[in-house]
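>>> Quick one, what's the 3D model for this:
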Amino acid sequence: MVRPHRVAVLIRHGVLPMELGLVHQLFGTARTPDGQALYEVLTCAPEPGPIRTDADFPVHAAHGLETVRVADTVIVPASHELDEVLQPGSVEGELADVLREVVTGSRASRTSRTARIASICTGAYVLASAGLLDGRRATTHWLSADHFARTFPYVTVDPDALYIDEGQVLTSAGEAAGIDLCLHLIRKDHGAAIATDVARRTVVPPHREGGQGQYIQRPVPEPELSSTATSRTWALDRLSEPLTLAQLAAQDGMSVRTYSRRFREETGLTPVRWLTARRLDRARALLEETDHTIDRIAAECGFGTGASMRQHFQAGVGVSPGAYRATFRGVRGGGGAAD
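Predicted coordinates for the structure are as follows:
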């Protein structure tokens, strides 16, 4: 029996209970087809014991920083009580040392093995204060993004992203974006099928469209304006076809210009980017679940040719289709056609 992947949730006074709970819920739900838990989730704090929340009840952290030292993944939720007062170097001492050790792999108990660290919402202030985000892209809640960028000028802030994966260091936006981040990590570790199963059991979407831009406060749109939901549903049933913008707009009875504007307002993406993302979702599932050739998957997903799919896959996922299949089919002990 393989030891479950250990996730340490590092909380501080003022923690948001929702952010703590969602990590336990999502990772705790991830299981193999025979019911084996894939993750062990442990709550820890710089000093174990009762921790204030931003609600009217405390939580108890049974573990200290020694748990962070032996974790495979460390997740830092927000503290509205502490985060925005942090400056570069504010996180210091043992806590800063432990956070840096997660990334550098200098932890004595793990020899040179590194882990990954992620933040939810303004938990990014902790990572940035410890110097872990210097020279990296990062995100945080859109309400804090400007302040965060001024406070940490060596961090490239993307205020629109729901989450950003920089390899060993990941950041996410508000509470709900923490769900997106956790599902992304589960998908990276064990593939789309298990991540989708976790999402289904938790009754959340396995992948949200767009970025934070769609949630930033704006004037309420006129109620008579139509939605683009009909065309999106229509397109999902026809991903193998060469869909055009005019066809999509026609499904919702709009001009191309109006449709493009409304689509971006609703999803945070252009129709072309949204369609490419959905085709990539379908391609990943087929790479994991079938032995189809790359050319066949490309045709079924609407990329046309294997060469076109390889180009889009590398740009959107970061690896080739063959490398992706080898990773996730390898987890399941499967084979698969060569890239």
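
>>> Only C-alpha atoms from now on, for both contacts and neighbour counts.
Noted.

>>> and the closest residue to T196 other than its chain neighbours, which of the three is it?
Distance criterion CA to CA, 6 or more residues apart in numbering; nearest residue to T196, sequence neighbours excluded, is P206 at 5.3 Å. Look at P206: counting by DSSP: H, G, I helix; E, B strand; the rest coil, its state is coil.

>>> distance of P206 from A176?
Counting by CA to CA, to the nearest Å, the gap from P206 to A176 is 12 Å.

>>> And E224, by the same measure?
Distance, E224 to A176, using CA to CA: 29 Å.

>>> neighbour-wise, which of the two wins?
Using other CA atoms under 10 Å as the criterion, E224 and A176 rank with A176 on top: 16 against 6.

>>> how close does the more buried one sit to L280?
Distance of A176 to L280, given as CA to CA: 23 Å.

>>> One more, please, to line up against the first structure:
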Amino acid sequence: MTDSVKIMPKSSPQQTKGPLVAALAYDGLCTFEFGIAYEVFGLPRPEMGEGWYRFSVCGIEPGPLLAAGGLTVAVDKGLEVLDEADLIVVPGWRSIDAAVPEPLVSALKAAHQRGARIMSLCSGVAVLAGSGLLTNRRATTHWRYVASIAARYPDITLDADVLYMDEGSLLTAAGSAAGIDLCLHVVRGDFGSEAANSVARRLVVPPHREGGQAQFIHAPVPEEREGIRLGPLIEWMRESLSEDQPISLLAKRAGMSMRTFQRRFEATTGLSVGEWLLKERLRHARDLLEKELAVSLDDIAAASGFGTLATMRHHFRRRLGTSPNAYRKSFGG
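As a prediction, this is how the structure comes out:
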């Protein structure tokens, strides 16, 4: 039997004069995403003055609500909070396929029409999509949900390769921790970089990651299938990224003709040889930038197989939307 813990968030807005942020609470509440919203917008920050955010919790259905992890959430405010909210946060959703209750749809549409901003974190994009707010708009979500959302809502342009998307009054964040980046982005726009940096320091996170930065999805070596035994060769390729790897050499090591090797490699990995090597070189370069702070960028470029720093910088900009130096500053530990 799972023990339950009762938490009672403050549903009434704090007594400041700033924008009112309303975070949705629902049965099956995603506690991590909700915690992000509260940490950024709900914690008292007297150093910010009286203009800082007010924070309220909006229960979309009668409580008590059962949250993820066996928590019981008691909320004393309902959808009426959305009538006055300046910013509405949808902290995940109970299931990517779960229907959005009609009263919530109506309340979100009314809030959006009067000018409120609405933000989704991770799977919360399903609520915005199900409410019709993202029709003919761009959005993002956790990469694992992109295919499902795209299939159900083909009129939404989904980008799986960004941390967050700011479409003015509609904002969407990618998976889980990317919600922190979007919330800091909002703080930066509302109160400036100094305020956003102060909040980031409290959270012990990088103060600024661009929304266009990729989600950095790691693709492991695929399992062998259809009798194709390329696993050992792929491991060798990964361990030898600093070396030239022409297709002729790889095909010879695999004991195949070049044409057969290219066809089977793509069937196994889903990528061409060149595309796979580029992704692996970017992955290796990122690992070195994060862990080997004393190694120069030129040496990392060579060790990753890019040859020159200029080439590595080009691919970082084109694929990740950032530079090697900026990546190291954000993630180097």
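
>>> check contacts around the residue nearest to T196 of the first structure.
For P206 of the first structure, the contacting residues are D180, L183, A195, T196, A199, R200, by CA atoms under 8 Å, 6 or more residues apart in numbering.

>>> With adjacent residues omitted, what lies nearest to G130 of the second structure?
In space, G130 of the second structure is closest to V100, 6.1 Å off (CA to CA, 6+ apart).

>>> ok, that neighbour - contacts?
V127, G130, S131.

>>> ok, 10 Å please
By CA atoms under 10 Å, 6 or more residues apart in numbering, V100 of the second structure lies in contact with W93, A126, V127, L128, A129, G130, S131.

>>> got it, and V127 of the second structure?
Applying CA under 10 Å, 6+ apart, we find V127 of the second structure in contact with 90-101, 104-105, 108, 120, 133-134.

>>> quick one: which of these sit in strands?
V90, P91, S120 (DSSP state E).

>>> Identify the residue of the first structure aligned to the second one.
With TM-score structural alignment as the criterion, the equivalent of P91 of the second structure in the first structure is P77.

>>> Quick one: neighbours of its match, just the number.
Using other CA under 10 Å, the number of residues around P77 of the first structure comes to 30.

>>> Tell me the counterpart of the residue nearest to T196 of the first structure in the second structure.
Mapped onto the second structure by TM-score structural alignment, P206 of the first structure lines up with P207.

>>> ok so, going back, any idea how far the residue nearest to T196 of the first structure lies from A192 of the first structure?
Taking CA to CA, one finds P206 of the first structure at 9 Å from A192 of the first structure.

>>> R329 of the first structure too?
Look at R329 of the first structure and A192 of the first structure: by CA to CA, they are 11 Å apart.

>>> more neighbours, these two?
In this view R329 of the first structure and A192 are compared by other CA under 10 Å, and A192 has more residues nearby, 23 against 20.

>>> Just give the closest residue to that one, not the sequence neighbours.
Residue nearest to A192 of the first structure in three dimensions, not counting chain neighbours: A285, with 6.4 Å by CA to CA, 6+ apart.

>>> ok now do that neighbour, which residues does it touch?
Residues counted as contacts of A285 of the first structure (CA under 10 Å, 6+ apart) are G191, A192, A193, R279, I297, R325.

>>> in the helix or strand containing it, what counts as buried?
Secondary structure assignment for A285 of the first structure, by DSSP states H and E: helix 271-289. Under the neighbour-count criterion of 16 or more other CA atoms under 10 Å, helix 271-289 of the first structure has 271, 274-289 buried.

>>> ok, now stretch 205-213 of the second structure?
By neighbour count on 16+ other CA under 10 Å, the buried set for stretch 205-213 of the second structure is P207, H208, R209, G211, Q213.

>>> of these, closest to E275 of the second structure?
Nearest to E275 of the second structure among these: Q213, at 19.1 Å, using CA to CA.

>>> Can you show me the helices along the stretch 51-200 of the first structure?
Ranges of helices in the stretch 51-200 of the first structure, per DSSP state H, counting those that start in this stretch, are 65-69, 93-104, 124-129, 145-151, 175-190, 192-202.

>>> For C301 of the first structure, find the nearest of these.
Closest to C301 of the first structure of those, according to CA to CA: helix 192-202, at 16.0 Å.

>>> Identify the residues contacting the closest one?
By CA under 10 Å, 6+ apart, helix 192-202 of the first structure touches 22, 25-33, 179-180, 182-189, 203-207, 281-282, 284-286, 288-289, 328.

>>> what do you get for stretch 284-303 of the second structure?
By CA under 10 Å, 6+ apart, the residues outside stretch 284-303 of the second structure that reach it are 216, 238-243, 278-283, 304-313, 316, 324-333.
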